[in-house]
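A.B. asks: give me a 3D structure for the following:
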Amino acid sequence: MCGIIARIGEGDAITKLVSGLENLEYRGYDSAGVAVQNGSGISVYKRSGQVSELKDSLVSSVPKGNVGIGHTRWSTHGPPTDENAHPHTSQTDEVAVVHNGIIENYTELKEMLREKGHEFTSDTDTEVIPHLFEQYLEDAPDNVTAFRQTVRDLEGSYAVAALVDGEDAIYAARQGSPLILGLDNGEYYLASDVPAFLDHTEDVVYFEDGDMAILEPTGVTMTDMEGNRINRDVEHIDWDPEDAGKGGYDHYMLKEINTQPNALSNTIEGRVQDGEVNLEDFPPGTFDNVDDVHFVACGTSYHAALYGQQLLSNAGIRAQAFRASEYVDASPGPVSENTLVIAVTQSGETADTLGALRQAKTEGAQVITVTNVVGSTAARTADEALFIRAGPEIGVAATKTFSSQAVTLSLLSVRLAEDIDGASLPGDVDEMLETVYDLPKHVDQVLETTNARAIAEKYTDSESFFFIGRGLNNAVAKEGALKFKEITYEHAEGFASGELKHGPLALVTPDTPVFAVFSGDGDGKTMKNAEEAQARGAPIVAVASADHDVIDIADSHLEIPETHPVWAGLLANVQLQLVSYYAARLLDRPIDKPRNLAKSVTVE
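C.D. replies: Below you'll find the model as predicted:
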């Protein structure tokens, strides 16, 4: 779950390496480092802490060289110390390596290398790679062969970039962790994610598992693990570099909350025409053979999957949302060619979701992925991909991508209900499809009129925070609680509203505000549940339209525009995102870089 960057070309590499690390810091911010080939050895600069601290340390001694690698770390093996920061070097400093992933057999490799006289200075699994590479350099006919022998010995997941002293080249390989090549008129980049080099190029090549590459000033050579030359297509990423910046906002999260209207407009564009859903690669009849649907996802994407599951269940389709980390081991029931598995993943690189996706394919299921990233591993592994078109999201706490995922799955649910035998579209589906185009405008209205800051000021000193909702709003409540705990570090839980009295009510006190979501569907029971909490002293914050009955009994109110119930929950979600954001500001939390978390979870 780390971020790697590498660059080769004319001119000094260090400025572009550091800016690439700044753009990748959402992938990890425990420590950071760079290594540059300077003509008289490999210069390594690394330290614990954020990229800004590394950058400050380079001011007085800027390393020179046109070839370099860099890394920003999310710790898996060993604490975030200077010694455990990447790049790691070999016994004689002849090799420097950055790595994203987990080397599962590093203990055995370390023991073997120790027997050959190698000494290790860190707690990481990564350090075995440069030592192993150096060991093979002793007898291999060339550096490429030694690198190939090295990566063949590695078990687990990795994206690796390596330097060898005295050679203007970068050696790279991928197995299970993302790695992308950027091409820019004689300059070449490697990175874990596109934003690392988006300021320089939008032309990319996606590595596939088992790919190796040598980057030299004259070009890039790609091979498989046997040394056979391979060609990968160059793809153009249609992202504006400004989309990956803060754009004048104090935090990426606030920017991404505020750009949801644009993201949603992109998500919806062209997908509802003449009152019918039109989903590019899924024409009528695509899902005729589907008997049941499994969603697999993690975190925020799992809550979007719950949204989709509820819509399919409402249409009479057997559907279940699984946490991807449990899917392989949890015996989800019979999986066959008549099972549709929908993998929901913002990055398309989430390790647990990819594992579930591959398991489903092995068992013969039809697999599609709903993702934000063209060319991602999930998009290439699934039978088909449906893109949410939200644009780059940098804040670790997902915001606009949840909204775009939920809308995409809502439209997909209509497409499925039209095909699957025995399913029935809701009677108000025409209204649902007609009002989806109002959603961006309604989100704008929420952003312009919200009193979320005042609500945050009123309740931030509370002991715990509960979020409740029914039906589709159960997913919204769970997502609201996740957002709150992610960035405020305060205790928050989301429940199906009817579950309050089956245990959680024991925790309710006057110091536990309850955020209750109302969308115009099943609200009477949620209102009763809210009153039960209020009778025990809990203040009720109603997230509802202006004329809703709950306003008469609520202690506070977050207003949402009147709209179809399927979209009302997503407007409520925007209000809850804003409450979380302002509460985190009041508590002086590092909003874009919450402790212990990273954006793209590429390890299991």
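A.B. asks: please count neighbours and contacts with C-alpha atoms only from this point.
C.D. replies: OK.
A.B. asks: ok, the residue sitting furthest away from the middle of the chain to F120 distance?
C.D. replies: For the chain, the largest distance from the centre (C-alpha atoms, centre = their mean) belongs to D139, which lies 41.8 Å off. Noted for D139: a distance of 22 Å to F120, by C-alpha to C-alpha, to the nearest Å.
A.B. asks: one more: R536?
C.D. replies: Applying C-alpha to C-alpha to R536 and F120 gives a distance of 59 Å.
A.B. asks: what does A32 give?
C.D. replies: A32 is 19 Å from F120, by C-alpha to C-alpha.
A.B. asks: ditto for A244
C.D. replies: From A244 over to F120 (counting by C-alpha to C-alpha), the distance is 38 Å.
A.B. asks: which one of A32 and F120 is surrounded by more residues?
C.D. replies: A32 (36 against 16; other C-alpha atoms under 10 Å).
A.B. asks: isn't the more buried one right up against Q50?
C.D. replies: Yes: shown here, A32 and Q50 form a contact pair, counting by C-alpha atoms under 8 Å, at 6.5 Å.
A.B. asks: buried residues in the helix or strand containing M253?
C.D. replies: Assigned by DSSP states H and E, M253 falls within helix 252-258. By neighbour count on 16 or more other C-alpha atoms under 10 Å, the buried set for helix 252-258 is Y252, M253, L254, K255, E256, I257, N258.
A.B. asks: this one as well, want them side by side:
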Amino acid sequence: MCGIIGIVTKRREGQTAEIAVECLDRLSYRGYDSVGVATLGDNLEVVKMKGKVEDFSHKFDVNSIRGKVILGHTRWATHGPPTDYNAHPHTDCSNSIAVVHNGTIENFRELKAELEMLGHKFKSQTDTEIIPHLIEEFKRRGMDSFSAFKATVNAIEGTYAILAVIRGDNRIYFAKKYNPLVIGIGEDTNYISSDIPSFLPYTKTIVVISDDEVGYLTADSPLNGGVYIEHKGEKIEVNDRIKIINWDAESASKEGYRHFMEKEIMESPRSVKETISGLLADIDEVMKAVKILKDSRRILIVGAGTSYHAGLLFSILLQREGINAIPVIASEYYNYRTSTDDSILAISQSGETLDVRLAIGKFKAEGSKIISLTNVIYSEISRQSDVSLYTSAGPEIGVAATKTFTSQVASLLLLWSAIKDEDFSYLRNAHIVVEDSLSLSGKASAFGEELAKQSNAYFLGRGLSLPLAMEAALKVKEIAYIHSEAYPAGESKHGPIALVTQGFPVIFINGEEDLGLQDNVQEMKARGSKTYSISINKSLNTDREILIKVNDKRLFPLAIAPLIQILAYRSAVIKGTDPDKPRNLAKTVTVR
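C.D. replies: The predicted structure follows:
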């Protein structure tokens, strides 16, 4: 879940490091325990530290770092705690090879022991450090740089996106397996990164790298051999891979908002509108997905975190139609066995979530058809799918999913209506429901300010409101660090209510005109709870309430989603936490 960037340029050396640090800042949602860069000019220079990108910029004079080839890394710690010496890049014994890596090397202990027996000295606790030493060892045995790099990749087991530079060679070597890696083609400068937004201000021309591919990058254009890729020894025709994306650089900047999360919540109406428009424009693909789902004995809906909550809501909609739909937490995929009669709907904002990828790999091997819903075109999950559907939320920088969740829900409502053979023209007004909801932001912020004073909270819901309650509890936990739990409201009597004392906050999510929630509210009030509710069309008579008018009740999840996000955001701001970069979390989870 780290962020990596590589830049190779023909331009003046003084600009390269500054650009690399800017790119790292746009990647910091992937991890921010430590940061570092390696520059290659006449010599190899490595500068790194524990801390965030802004700390790095304050500590070091970036403009003084010279080199036309540069690697950068921002870390989410897996092997070894966040320290200066565990920060990437890592080097070999002779300080002539530097490597940055995202992923996990499963056999690093065995390889490290072998390398130590051969005289290699290690300076960190990371699994990554074996990579430069392996390259060094293979070069000692007479291999050229690319052969040594490929031999290293063949020796390691696990997941990886690797970038390496070698002194005396103005190329960036790369390899990918399970973790994202994409090339950006610029004028006199080429980029390679974990994610497109990192280099978006400089180019919209990309080449996506697939699993088990290796290659190298120079400053030349692809037409002149600037990008070389091979798969299991076979050369890939790079020009066939070149794509132009339609994201704009401004969409990846704060545009005057205090945090990316706030900006991205406010972008939800546009994201929903563009998502629905995009799916309707690609209705043939939607209907291919619908046919697969209708013809299935079972539908397994796979997701992690927020995407799982969107999938859970969709599964309830399908179950109410008598369809055998099973929500699956992606990391628990091994508990399920599928067949050719089953279909899989994989939901992932990034399209790179490792647990989702492993799940669809297993289910595909068992003969099931794969449908994906992602926010990133050409992502690994979308490329592994029989049918690929996309939200059009644009880049989301804040770690906590906001506009992407709302766009996922809108997409799934369209898919649900299509499965029912229902006219889904009502979804053309979906963005208006989100806009109307955001007009109540002040009330949701007031809820958040009160919640910020608490240590614990319950979020309760019934039916389709339960996944929204679960999403609200997750958001409050991950960015405000308040212990919050979600339960089916009727289940609260079977244990959870024992913790309710005077003033204990209980937030009810009510999207379906009660379903018995009135009784649950009274139960909590009788125990001294401070009750809150976010309700559609009908009051629950809680102590504090946000009441939203929604004419078409099918759209109620789109009204509730932005308000629970604002509630959590405001709680975080009042507590003084950073909602864009919650501790211990990263945007795209690419480790198991």
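A.B. asks: one step back: give me the secondary structure label for the residue farthest from the centre of the first structure.
C.D. replies: coil (DSSP: H, G, I helix; E, B strand; the rest coil).
A.B. asks: aligned partner of it in the second structure?
C.D. replies: Per TM-score structural alignment, the equivalent position to D139 of the first structure in the second structure is R141.
A.B. asks: counterpart of E450 of the second structure in the first structure?
C.D. replies: E450 of the second structure maps onto K458 in the first structure, by TM-score structural alignment.
A.B. asks: what span of the second structure lines up against stretch 99-109 of the first structure?
C.D. replies: Using TM-score structural alignment, stretch 99-109 of the first structure pairs with 101-111 in the second structure.
A.B. asks: stretch 291-309 of the first structure now?
C.D. replies: Counting by TM-score structural alignment, stretch 291-309 of the first structure corresponds to residues 297-315.
A.B. asks: what does the matching stretch rub up against?
C.D. replies: 293, 323-331, 341-349, 355-356, 359, 401, 405, 408-409, 412-413, 416, 464, 467-468, 470-471, 474 (C-alpha atoms under 8 Å, 6 or more residues apart in numbering).
A.B. asks: just the helices in the stretch 451-600 of the first structure please.
C.D. replies: For the stretch 451-600 of the first structure, helices defined by DSSP state H, counting those that start in this stretch occupy the ranges 452-459, 472-488, 523-535, 565-586.
A.B. asks: cool, the stretch 1-150 of the first structure as well?
C.D. replies: 14-24, 51-58, 106-115, 128-137, 143-152.
A.B. asks: reformat those helices as a markdown table; add mean neighbour count and distance to T369 of the first structure.
C.D. replies: Below are these laid out as a markdown table (neighbours: other C-alpha atoms under 10 Å; distance: least, C-alpha to C-alpha, whole Å):
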| stretch | mean neighbour count | distance to T369 of the first structure |
| --- | --- | --- |
| helix 14-24 | 24 | 24 |
| helix 51-58 | 17 | 33 |
| helix 106-115 | 15 | 32 |
| helix 128-137 | 25 | 33 |
| helix 143-152 | 18 | 29 |
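A.B. asks: between these, which one is closest to I69 of the first structure.
C.D. replies: helix 14-24 (6.9 Å; C-alpha to C-alpha).
A.B. asks: which residue range of the second structure does that closest one align onto?
C.D. replies: Aligning helix 14-24 of the first structure against the second structure (TM-score structural alignment) gives residues 17-27.
A.B. asks: how close does that stretch sit to the first structure?
C.D. replies: Between stretch 17-27 of the second structure and the corresponding residues of the first structure, superposition yields a mean separation of 0.6 Å, by mean C-alpha distance after the TM-score superposition for the first structure.
A.B. asks: about what we covered before: out of the helices of the stretch 451-600 of the first structure, the one nearest D209 of the first structure is which?
C.D. replies: Nearest to D209 of the first structure, of the helices of the stretch 451-600 of the first structure and by C-alpha to C-alpha, is helix 472-488 at 32.0 Å.
A.B. asks: what span of the second structure lines up against the closest one?
C.D. replies: The aligned range for helix 472-488 of the first structure is 464-480, by TM-score structural alignment.
A.B. asks: please name the nearest non-neighbouring residue to E255 of the second structure.
C.D. replies: Distances taken as C-alpha to C-alpha, 6 or more residues apart in numbering place K263 nearest to E255 of the second structure, at 7.7 Å, with adjacent residues excluded.
A.B. asks: the one you found against S251, yeah?
C.D. replies: No: in this structure K263 of the second structure lies outside contact range of S251 using C-alpha under 8 Å: 9.5 Å.
A.B. asks: now do the strands in the stretch 151-300 of the first structure.
C.D. replies: Using DSSP state E, counting those that start in this stretch, the strands of the stretch 151-300 of the first structure run over residues 156-164, 170-175, 180-184, 187-191, 203-206, 212-216, 219-223, 235-236, 272-273, 276-277, 292-297.
A.B. asks: what about the last one, how far off from the second structure?
C.D. replies: To tie it back to what came earlier, the one meant is strand 292-297 of the first structure. Strand 292-297 of the first structure sits 0.7 Å off on average (mean C-alpha distance after the TM-score superposition for the first structure).
A.B. asks: and that strand, what's buried?
C.D. replies: Residues D292, V293, H294, F295, V296, A297 are the ones in strand 292-297 of the first structure that count as buried (16+ other C-alpha under 10 Å).
A.B. asks: repeat that for the first one.
C.D. replies: Residues of strand 156-164 of the first structure classed as buried by neighbour count (16+ other C-alpha under 10 Å): S157, Y158, A159, V160, A161, A162, L163, V164.
A.B. asks: residue contacts, the alignment partner in the second structure of T150 of the first structure?
C.D. replies: Structural correspondence for T150 of the first structure with respect to the second structure (TM-score structural alignment): T152. Contact analysis of T152 of the second structure by C-alpha under 8 Å, 6+ apart lists I131, L134, I135, F138.
A.B. asks: switch to 10 Å and redo it
C.D. replies: I130, I131, P132, H133, L134, I135, E136, E137, F138, F146 (C-alpha atoms under 10 Å, 6 or more residues apart in numbering).
A.B. asks: dump those residues into CSV; add distance to G394 of the second structure as well.
C.D. replies: Formatted as CSV, the contacts of T152 of the second structure follow (distance: C-alpha to C-alpha, whole Å):
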residue, distance to G394 of the second structure
I130, 37
I131, 35
P132, 36
H133, 39
L134, 39
I135, 38
E136, 41
E137, 43
F138, 43
F146, 36
